[in-house]
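*Asks:* Need coordinates for the below:
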Amino acid sequence: MSENFKNLNFGTCFEMSSSTIGKPGDRTFSLDFFCLDATVKIWIEKQQLALLAREITKNQHKEIDKKTNIKHKKSSLEYEFKLVDFLISYKAENNNIEFQFLGENKEEESFVIKFEFNNFLSQKFAEKSFDLISKGRPICMLCFNPINEDGHFCIKMNGHIENVKIK
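*Replies:* Predicted coordinates for the structure are as follows:
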C-alpha cells in the first residue's frame, strides 16, 4: 500500500447498506453508502463487517433521533475500494456516528474515506448486517472462525488438551 493517502470527506450520508454475493463459505461482502456527492462501495471481509456492526451497537444507548432531514438524491460519482481498516466515533452534537475507512482501489491507491451517518439509521444498519452475517456458516464461539460442513478444528482448544473437532 502506498504511503500517500487521498482524503475523501463526503459529509453526511443518507443511506448505508451491506450485501453479499456467493454461497456460504465462498461469499464476498460489500458495504455501500450513498452521500450527496458520491456513491461508494467498499469490499469488506465478513469479520470486518461483524466488527463494524459490533462497534456501531456500542452507541445504541446514546440519544436516538429517528428524524432524518437529508435529501435522497443519489450521485453519479462512484468510488470502489477494498477495506484495509476503519475507525468510528460518536458525535454527540448532532447524534451522528462518524465513519473513517482506510481503503485501497484496484490501482493500489490508498484513500481515507470519511462521512457521518445518523445514529438511529446506523443501528438499523448494524442489525441488518448481523442478520446478513448469520445466514452463512455458523461461527465457533471460542475462536470466532466459521465452522465448515465437515467440522472445525478450534485453535483456542489447542492448549493443554488435544484439538477438538466441533460438528
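*Asks:* Please make it C-alpha for all contacts and neighbour counts, starting now.
*Replies:* Noted.
*Asks:* counting residues per strand, which one in the protein is longest?
*Replies:* Assignment by DSSP state E gives strand 5-21 as the longest strand of the chain.
*Asks:* now for it, which elements pack on it?
*Replies:* Other helices and strands packing on strand 5-21, by 3 or more CA pairs under 8 Å, 6 or more residues apart in numbering; DSSP states H and E, are strand 28-35, strand 110-118, helix 119-134.
*Asks:* Identify the residues contacting it?
*Replies:* For strand 5-21, the external contacting residues (CA atoms under 8 Å, 6 or more residues apart in numbering) are 27-38, 70-72, 109-117, 122, 125, 128-129, 132.
*Asks:* Check stretch 129-142 too.
*Replies:* Against stretch 129-142 from outside (CA under 8 Å, 6+ apart): 17-20, 23-25, 46, 49-50, 53, 145-148, 154, 156.
*Asks:* Also stretch 41-49?
*Replies:* Against stretch 41-49 from outside (CA under 8 Å, 6+ apart): 28-33, 78-83, 103, 129, 133.
*Asks:* count of residues packed around residue 59?
*Replies:* Neighbour count for residue 59, taken as other CA atoms under 10 Å: 19.
*Asks:* give me every residue that touches it.
*Replies:* 90, 119.
*Asks:* Could you check how far the residue nearest the centre of the chain is from residue 38?
*Replies:* Central residue of the chain (CA atoms, centre = their mean): residue 49, 3.6 Å from the mean position. Distance of residue 49 to residue 38, computed by CA to CA, to the nearest Å: 21 Å.
*Asks:* quick one more, to check against the first:
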Amino acid sequence: MPVMHAFEPPERFVVGTVGEPGARTFFLQAREGTRVVSVALEKQQVTVLAERLDELLDEVMKSAPAVVPAVAPFELDDNGPLEQPIEEEFRAGTMTLAWDPDDDMVVLEVFPINETEIIAEVDESGQLVDEDAVAAIELEEAEPEEVLLVRIAPRNARAFVKRAEAVLGAGRPNCPFCGNPIDPEGHLCVRANGFKRRDPV
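*Replies:* Presented below is the predicted three-dimensional model:
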C-alpha cells in the first residue's frame, strides 16, 4: 500500500519556488493544520497543470455555471511564501486531474517519477551478448510508494491557477527575438547572430 498524503480539502494548496530566477525549484505544497506536504516538480509540469486545470474548470462551467466561478475570487488571492521548512516528500512524475460531480470538487493525484530497470541479454559467462540490446524499461506495474491526493473546490482551483501563472511569470523574461530566457547578465541570442542581449529595463 502506498503512503497516501490526502488533503480533502487542504487549508492551503499552492505552487511556489525556492531560489533565484534561472535556478528555481518548483514545489506543490498542501497544508492542513500543522501537516505540510511539499512535492518538487518541473516548471513545465506547473505550466501544464495550470493549463489543464483551467480547461477542466471551463468545461465544467459550461454545464454548471453556478458552481464554477469564471475567475479566481479576489479574497482567495495567496501571495505568501511557501510554508517553512520545505521538506521534499518526492519528485512529481505523473499527475491526474478529475472532476467529482457528486461533491463538486476537483481531484488531483500526484505520483512519484517511475524508477527504471536496465535489462540486458548476457551469455552463460555473464558477458553482454549485444550492447545494443540494453534497454531501460519503465516499471509501470510497480505500485508507487507515495501519492499526493488533493480535493479542492472550484473557487480554490481558480485561485491555484492564478497563483501558478504569477509564479511562472516571475521567472526570467523571454528574449523577444529567439524566445529563450534572458539571464540577468544577458544571453547569446541565436537570432541576433550571437550578440549578447540584456533584459530590457
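*Asks:* Drop the TM-score for these two in here.
*Replies:* The TM-score (TM-score structural alignment, normalised by the length of the first structure) is 0.67; 141 aligned residues with a CA RMSD of 3.5 Å.
*Asks:* Put the buried members of the contacts of strand 5-21 of the first structure into a ChimeraX selection.
*Replies:* To isolate the buried members of the contacts of strand 5-21 of the first structure in ChimeraX, using 16 or more other CA atoms under 10 Å:
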select :29,30,31,32,33,34,35,36,37,38,110,111,112,113,114,115,116,117,122,125,128,129,132
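*Asks:* if we can go back for a sec, trace the residue nearest to the centre of the first structure over to the second structure, please.
*Replies:* When the second structure is aligned by TM-score structural alignment, residue 49 of the first structure is paired with residue 46.
*Asks:* Residue 15 of the first structure now?
*Replies:* Aligned by TM-score structural alignment, residue 15 of the first structure pairs with residue 12 of the second structure.
*Asks:* and its match, how many residues sit next to it?
*Replies:* The burial count for residue 12 of the second structure: 17, using other CA under 10 Å.
*Asks:* returning to what we had before: to residue 166 of the first structure, which of the helices and strands packed on strand 5-21 of the first structure lies closest?
*Replies:* Comparing these against residue 166 of the first structure with CA to CA, the closest turns out to be helix 119-134 (18.1 Å).
*Asks:* mean distance, the closest one to its aligned residues in the second structure?
*Replies:* Helix 119-134 of the first structure, aligned to the second structure and superposed, deviates on average by 0.8 Å (mean CA distance after the TM-score superposition for the first structure).
*Asks:* Next secondary structure after that helix?
*Replies:* strand 152-153 (DSSP states H and E).
*Asks:* Outside of that next one itself, list whatever touches it.
*Replies:* Residues contacting strand 152-153 of the first structure (CA under 8 Å, 6+ apart): 146, 163, 164, 165, 166, 167.
*Asks:* May I ask which two of the residues you listed are separated the most?
*Replies:* Farthest apart among those by CA to CA are 146 and 163. That separation is 16.0 Å.
*Asks:* out of the contacts of stretch 41-49 of the first structure, who's nearest residue 93 of the first structure?
*Replies:* Of these, the one sitting nearest to residue 93 of the first structure (CA to CA) turns out to be residue 33, at 22.2 Å.
*Asks:* What residue in the second structure is paired with that closest one?
*Replies:* Using TM-score structural alignment, residue 33 of the first structure pairs with residue 30 in the second structure.
*Asks:* How about its match, nearest residue that isn't a chain neighbour?
*Replies:* residue 13 (4.5 Å; CA to CA, 6 or more residues apart in numbering).
*Asks:* how far away is the one you found from residue 164 of the second structure?
*Replies:* Residue 13 of the second structure is 11 Å from residue 164 of the second structure, where distance means CA to CA.
*Asks:* From what I see, residue 92 of the second structure and residue 111 are in contact.
*Replies:* Yes. Applying CA atoms under 8 Å, one finds residue 92 of the second structure in contact with residue 111, separated by 5.8 Å.
*Asks:* got any residues that touch both of the two?
*Replies:* By CA under 8 Å, 6+ apart, no residue touches both residue 92 of the second structure and residue 111.
*Asks:* hmm, back to that, ok, so of the contacts of stretch 41-49 of the first structure, who is nearest residue 90 of the first structure?
*Replies:* Using CA to CA, the contacts of stretch 41-49 of the first structure come closest to residue 90 of the first structure at residue 33, 18.0 Å.
*Asks:* Quick check: the closest one vs residue 112 of the first structure, distance?
*Replies:* With distances taken as CA to CA, residue 33 of the first structure is found 15 Å from residue 112 of the first structure.
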